[in-house]
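> have a look at this fold, sequence not included:
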């Protein structure tokens, strides 16, 4: 049986309880018997899913939403210091706990697998959660996206394994002490918190140093940033590499596209294992191999885990089919970094035969656009045509001179067909004018561009 409630978390209050990371922790605590409460900026299906578990969810942020007897207040790095509930917590002397500390407490006493990397964390964590569940191991998990329904980003399981997405963006993954850690890739991102690749590598080194004695680091043998991290770590931790490189410990021998699926063959401990990945693209196949290697490191037989991985059929916003109208399929992609954009566009190109690919792209964060706008534009050149929206600010204030024009100019310089649209409400009409039967439309980005998929489908049906 998994442990019960961590100390001082029997009556937690979450500020921003509807967020992907926060809602997962709140859900597990509610399932363990805590009296969970919290607030969020707007109503959502996630809020309703939490209420169904007995949580109290307030809409809007106000001091009176925080109960005087709350045992702690849980926050993420996105919560501003002047939040009225945070101010009220200080007045009442209620302890404030960072989301990462709360998640670390939930993993205490279990066998954690922490999944880190610049890209692919949500998919790989989901693959592990689904496949381990398929084998009857009843893992607990906390994921940065929903598997199949609102609130399905987390579960309190009765088994001894806890699978968690480990976020490097604010260095919060330094709080975890995993038995097995996965590092999928190491790239410069989150420019508001990291000034250089040196800082990124130092941060990932700290994460790897947190692996418990006798534990294992599973890390890509193909990605240069990951290989550099492996060199830096030396023999400090047991390392299992995976990938197509000749020196990989778990070697990917082939990835054969089969429509929206792939057949993957690996060599692990001298044994050839072939299995199916039920989502398209080489990068998703590699995520599955990382999951396979991590499970094997934890003692799960690879020959059993490999076929179980086929049970994973996707997570919301990761090349998720939203529907089809007038012969046009609309697919949602969370990709917001150039590497992710390129990987998803290449996956769709490989799976779509001769179909035209149209992208509706919403840049995410001013800092990311400032640093990587050129590369984003070049990635869009892989599409047949693109619509580019204004930057989704999320937690950031505008940066003078940083707009979507940086991406549009780079895309056009790379030969891309790009249409800027400043009013999001106009996008369905614009796309309807571009699309024809047989096309694929990708709504792409980490912001609210995801809301456009159903609206585009509605317009296409008229």
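Sure, I can see it. Note that the coordinates shown come from a computational prediction; the quantities given were computed from them, not determined experimentally.
> contacts, neighbours, all on C-alpha from now
Fine.
> how close does the residue nearest the centre of the chain get to residue 323?
Nearest to the mean C-alpha position of the chain, by CA atoms, centre = their mean, lies residue 122 at 3.4 Å. From residue 122 over to residue 323 the distance is 22 Å, taken as CA to CA, to the nearest Å.
> ok, residue 32 next?
Between residue 32 and residue 323 the computed distance is 36 Å (CA to CA).
> now do residue 56
Going from residue 56 to residue 323 by CA to CA gives 33 Å.
> looking at the two, which is more packed in?
Counted by other CA atoms under 10 Å, residue 56 and residue 323 do not tie: residue 56 has more neighbours, with 17 against 14.
> next one for the comparison:
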């Protein structure tokens, strides 16, 4: 919990927040919370260093928005929400602390907006945004109107957050800094549990312990929906069953799962369980997405959606932004972009690319994210990248970290196969455009600014 919210009665009550000011309101997660608060009648103001498109949407909805940080932007705010990237010397944050205002983490502010709704949270090391999006699209397609907050933009929804009228709230629950412990879900999905974010947790054991604390929050009339195909999620489910605080539903391809996934490739995906056997028509490729769809299907059944309606609604899901997102095609080459920044995610994205490419080749441009993650997983990144025919690796995107001596992309390059090498940013576009032939797939992957390369590669192919 955030120590700066001591002045609040409880972050569980929207009324207790008063007028709310968001520092870093343009971020995808922060804007999601601000959007819902405005829709629920809370007076909202916000600021960001840059003028981002979402800020105009918030202003049109009734928020007071400023570009640039200045203590005066606080106005008469009674509660402040600060994005995780906001530094302690930010003039607005410093002024809020000086004035003794409660300062909330984004997750605490989101928890307050949930109020008395039945809360569905999706947690896991990978697949959170996609699965949260699938649950939301499925519930909308089945005639329910959930509120939702997702950490990625979703083309099928048009926005990443909205206030609904069904009394159901679907939210992505981020474990990266432990803030997912601020929610009180009735239904919790866990897609997988692997060591990551060791810059925050320190050890793998601390990661597992945080997920145990997360499932301990579930009530007796709640349910943990966990993936049986993932060793970490399966072990978590078994520990939760032993604890006995809530019901457990397993989904996956493993025999004995409560909801069994049968995945024989594109167009041949179905689930079977107590509700019978139902085909899933999916627009998104890859076994990982079939598993995510099974999780969404399981949630829908828990909420009383008819199985046939749930299966049909999944066909409307076309993907989330930066999740194997098609950026364009030229000369018969399709260029995709993916947020994959952990070895498991890179492997899943490249496996999906292989299934789409068929007998053609796959070329990947990978940008490592964080020095600490590169240090921990260099060999595993290389093993995943070696699934591609061409694997080009950029310098590390530092994000919030300072450099660590001796840690560079070379640690990954040392383990790459014949098709892999480091590439300067200035050469990356031309190298991929030259390598790709008709029918091939190009994938840009990483959580940094590698996403800008996709359209440039399409342009280069056209040229």
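On my side now, so go ahead. For clarity, every value in this text was computed on a predicted model and none was experimentally measured.
> tm score of chain vs chain?
After superposition, the two chains reach a TM-score (TM-score structural alignment, normalised by the length of the first structure) of 0.93; 450 aligned residues with a CA RMSD of 1.8 Å.
> returning to what we had before: look up the closest residue to the residue nearest to the centre of the first structure, ignoring the ones flanking it.
Distances taken as CA to CA, 6 or more residues apart in numbering place residue 144 nearest to residue 122 of the first structure, at 5.5 Å, with adjacent residues excluded.
> residue in the first structure matching residue 136 of the second structure?
Matched across to the first structure, residue 136 of the second structure falls on residue 129, judged by TM-score structural alignment.
> helix/strand/coil for its match?
Following DSSP: H, G, I helix; E, B strand; the rest coil, we place residue 129 of the first structure in the helix state.
> and if you look at residue 81 of the second structure?
Here residue 81 of the second structure is recorded as strand under three-state DSSP.
> ok, now which ones touch whichever residue in the first structure pairs up with it?
Residue pairing (TM-score structural alignment): residue 81 of the second structure is matched to residue 74 of the first structure. Contacts for residue 74 of the first structure (CA atoms under 8 Å, 6 or more residues apart in numbering) come out as 12, 13, 14, 15, 96, 97, 98, 99, 102.
> now residue 16 of the first structure
Residue 16 of the first structure makes contacts with 22, 38, 39, 40, 41, 75, 76, 79, as judged by CA under 8 Å, 6+ apart.
> among the residues you listed, which recur in the second structure?
For the contacts of residue 16 of the first structure, the aligned pairs still in contact in the second structure (both residues aligned by TM-score structural alignment, their matches' CA atoms under 8 Å) are 22, 38, 39, 40, 41, 75, 76, 79.
> mind checking how far the match of residue 81 of the second structure is from residue 366 of the first structure?
Distance of residue 74 of the first structure to residue 366 of the first structure, computed by CA to CA: 27 Å.
> then residue 16 of the first structure?
Counting by CA to CA, the gap from residue 16 of the first structure to residue 366 of the first structure is 22 Å.
> what about the nearest residue to residue 397 of the second structure once chain neighbours are set aside, neighbour count?
Leaving aside its sequence neighbours, residue 397 of the second structure sits nearest to residue 369 (CA to CA, 6+ apart; 4.9 Å). Residues lying near residue 369 of the second structure (other CA under 10 Å) number 24.
> and residue 369 of the second structure, what's its match in the first structure?
Per TM-score structural alignment, residue 369 of the second structure is aligned with residue 364.
> now do residue 233 of the second structure
Counting by TM-score structural alignment, residue 233 of the second structure lines up with residue 226 in the first structure.
> what helices or strands is the one helix or strand its match maps to leaning on?
If you go by DSSP states H and E, residue 226 of the first structure is part of helix 224-233. On a contact count with 3 or more CA pairs under 8 Å, 6 or more residues apart in numbering; DSSP states H and E, helix 224-233 of the first structure meets helix 197-209, strand 216-220.
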